[in-house]
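J.: below: sequence and its predicted model.
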Amino acid sequence: MTQDLLADSVERLLADCCTPQRIRDIEADASIDKLWRELNESGFMDALVPEAKGGAGLTLTDAFAIVYACGKHAVPAPLAQTMIVRAILANAGMTAPSGPIAIAATMQRDGNNGFVCPRVPYGRVAEWVLVEEAGSWRLLATKAAHSNSSGVHASQESDITWSAVPADAPRIDAPIEARVLGASLHAAQLAGAMARVLDVTTRYANERTQFGRSISKFQAIQHQLSVMAEHTFASRMAAQMGCHSTSHLPDPDLAAVAKARTSEAALIVASIGHAVHGAMGFTGEYELHLFTRRLHEWRAAYGSESYWTERIGASLLAQRDTTVDFIRARLFPEV
């Protein structure tokens, strides 16, 4: 399947099953079971699983269109996260569960046998969470845990607490940090969400009239839209870099660049989108907030731009190449 065919297929699926009203319903605590069955039956969640294990055998580069579309359609379920964890489990010779899988950035011990994973993206709807500890990944069931909402309106993040590590939870060697997995995927989702905000805002500016003409004819609005477009397309390029890989796993340095650039742009794009819309953008019936809320939440998930730019700087200082050589060798792979 070519990149264009894959992109068209996933776009059609998500446009049909992730309508704005369905997203609102799930955010208001409606069940995701029916949506999850539809997504599971599509086969996209096995895109990164090797062909020998029943999947499509795609690389993360190939699967970028799937992750990007998850952001563009504000999918209220961890499709992309489940996709990559299924590949991890398959390559470790393990059978993946059928339910939604979230990825925790960190885990904190509570002083006894328990621990908490704070602000887990999609934690409210996940049945399983990939947790990292001491260089290993463990897949833990949320039914054995206590979940606390983040307290933010309609957010799907939650703090998940286990009283003890389940004895039967298998260990998988972790070649990279779980935070890197999440950062790479969220960068692509951020890029997709920004593209949707740009589309919605441009359409509104063309349709909204003031003083006898559409507001898109005013130079001030045109300037705002051009800034939004600049950040949106730069973010897509950065997100594609973050998913550039010959396997199912991202490169840590490329993921860092992708998350830093998309997180930086997210606030700008969200701000301009609401500025152009005015009061209309804040109404519950309008779709803009479904994406701008996610831009704010996903910007911080797995580390904001300040965290990842610091990581890039540390990576640069840890080797002896010049800055230019580092950029050429590590941040601009041949594609």
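T.: Received the coordinates, thanks.
J.: every contact and neighbour count from this point should use C-alpha atoms.
T.: OK.
J.: and the strands in the stretch 1-150 of the chain?
T.: Read by DSSP state E, counting those that start in this stretch, the stretch 1-150 of the chain holds these strands, from start to end of the chain: 101-103, 108-109, 115-120, 128-133, 136-141, 146-149.
J.: let's bring in a second one:
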Amino acid sequence: MQDIAKDSPSAFGQEPPAAWPRLVELGLTAISVAEDAGGSGGTFLDEVVLCEQAALRGLDLPLPTNLVASWVLGHGDQAVTPVTRGLIVDDGFDDGRLVVPWGRWLDEVVLIAADGTVSVAREVNVVTTGEDLAGGPVDTVALGGVVEVGRWAGQRTTARARAGILWSAQVLGAARGVHALARAHVMTREQFGKPLVRIPAVAASVAHMRTGLIQLESVVERAALLAERDAAGGFLEAAAICRTIADEVATDVAARGHQLHGAMGITEEYGLGAYTRRLWSWRDADGGARRWSELVGRAAREGGESAVWDAFTA
């Protein structure tokens, strides 16, 4: 595994990470958009793999928002140019100002209203700058040049669901990174002449982390497959389950990773901190587990527990 602490600094400079322009140039920010619309002609599963693998390799990139924003435009027969896009799925905004990840580097922002109206703001002016828990840029921007490009039923729900699954895939990648570091540490670090992993409580903690990863891998894959089958957004409950489990796994894996390392004096010089800060940040990136848990709860209340189960396993 690469040196995450060296290759993935917690603070951003004046330019996006070096990998980002290359990804845009290669068309990897519009994977599931048809080639004749300016995309790569790939699948949603390809997007899931990209998000997971980028996170595993310590890349803090706005892939979920860019991928979904590009898909929305391509799905509506709009030409998708290779630019950096933001995504806002909301009913509106006050005074034209919004807080968005990577605001300072966005070329345009795709806005989806509650009625499915899709607009594009091609003037993105930074009002104030800020950062998330991982040191990534989160800025307040004023939008201008807003142009309505279409109205597509179900677009808001589908976009939310796709983004939720992609955020979960990023959490999975970072959680895999924490598990790999923790496992290597306890297998090589010795105490009383034996590796730490020989201590039953340590071995059990590593196994618990792995169990969480398997669970999250399963729900992400299942939700992605449902998304491939149902482009109309009928997989929102599956996405919500993804996000709630991703929240649980992110919290548990981050805590156990620090516990197993001793968590003393190594979070900056070692890759552990880079991973866990991103786990905490991405866990809450699109509204947090509470909003998604409420969605699952409403679905269960309205259709019964079996309806939620059937929606995810059918």
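T.: Structure's in. What do you need? These numbers come from a predicted model, not from an experiment.
J.: from the strands of the stretch 1-150 of the first structure, which stretch is densest packed?
T.: Across those, averaging neighbours per residue (mean count of other C-alpha atoms under 10 Å) puts strand 101-103 on top, at a mean of 29.
J.: elements contacting it?
T.: In terms of contacts (3 or more C-alpha pairs under 8 Å, 6 or more residues apart in numbering; DSSP states H and E), strand 101-103 of the first structure is packed against helix 79-91, strand 128-133, helix 178-207.
J.: output those as JSON lines; include the columns distance to Asp168 of the first structure.
T.: Below are those laid out as JSON lines (distance: least, C-alpha to C-alpha, whole Å):
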{"stretch": "helix 79-91", "distance to Asp168 of the first structure": "15"}
{"stretch": "strand 128-133", "distance to Asp168 of the first structure": "14"}
{"stretch": "helix 178-207", "distance to Asp168 of the first structure": "20"}
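J.: would you mind telling me which of those is nearest Met107 of the first structure?
T.: strand 128-133 (7.0 Å; C-alpha to C-alpha).
J.: so that closest one aligns onto which residues of the second structure?
T.: Under TM-score structural alignment, the match for strand 128-133 of the first structure in the second structure covers residues 108-113.
J.: how far is that stretch from where the chain is centred?
T.: Offset of stretch 108-113 of the second structure from its chain centre (C-alpha atoms, centre = their mean, to the nearest Å): 18 Å.
J.: what's the closest of the strands of the stretch 1-150 of the first structure to Pro175 of the first structure?
T.: Closest among the strands of the stretch 1-150 of the first structure, using C-alpha to C-alpha: strand 136-141, at 8.4 Å.
J.: would you agree Pro252 of the first structure is in contact with Val180?
T.: Yes: using C-alpha atoms under 8 Å, Pro252 of the first structure is in contact with Val180, at 6.0 Å.
J.: so between these two, which is more surrounded?
T.: Counted by other C-alpha atoms under 10 Å, Pro252 of the first structure and Val180 do not tie: Val180 has more neighbours, with 24 against 21.
J.: possible to save the strands of the stretch 1-150 of the first structure as TSV with distance to Gln219 of the first structure?
T.: Converted to TSV, the strands of the stretch 1-150 of the first structure look like this (distance: least, C-alpha to C-alpha, whole Å):
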stretch	distance to Gln219 of the first structure
strand 101-103	44
strand 108-109	51
strand 115-120	41
strand 128-133	48
strand 136-141	52
strand 146-149	43
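J.: what is the neighbour count of the aligned residue in the second structure for Met45 of the first structure?
T.: Aligned by TM-score structural alignment, Met45 of the first structure pairs with Thr29 of the second structure. For Thr29 of the second structure, the count of nearby residues is 30 (other C-alpha under 10 Å).
J.: Thr29 of the second structure reaches Trp71, doesn't it?
T.: No: the criterion here is C-alpha under 8 Å, and Thr29 of the second structure misses it with Trp71 at 9.2 Å.
J.: coming back round to it: need the residues that contact the match of strand 128-133 of the first structure.
T.: Stretch 108-113 of the second structure has contacts (C-alpha atoms under 8 Å, 6 or more residues apart in numbering) with 69, 83-92, 118-124, 155-156.
J.: what do we get in the second structure for Thr202 of the first structure?
T.: Under TM-score structural alignment, Thr202 of the first structure pairs with Arg183 in the second structure.
J.: report the separation between its match and Thr251 of the second structure.
T.: Using C-alpha to C-alpha, to the nearest Å, we find Arg183 of the second structure at a distance of 17 Å from Thr251 of the second structure.
J.: ok, now Leu133 of the second structure?
T.: Distance, Leu133 of the second structure to Thr251 of the second structure, using C-alpha to C-alpha: 14 Å.
J.: also Trp105 of the second structure?
T.: Distance of Trp105 of the second structure to Thr251 of the second structure, given as C-alpha to C-alpha: 29 Å.
J.: same check on Ala174 of the second structure?
T.: According to C-alpha to C-alpha, Ala174 of the second structure stands 12 Å off from Thr251 of the second structure.
J.: right, I'll leave it there.
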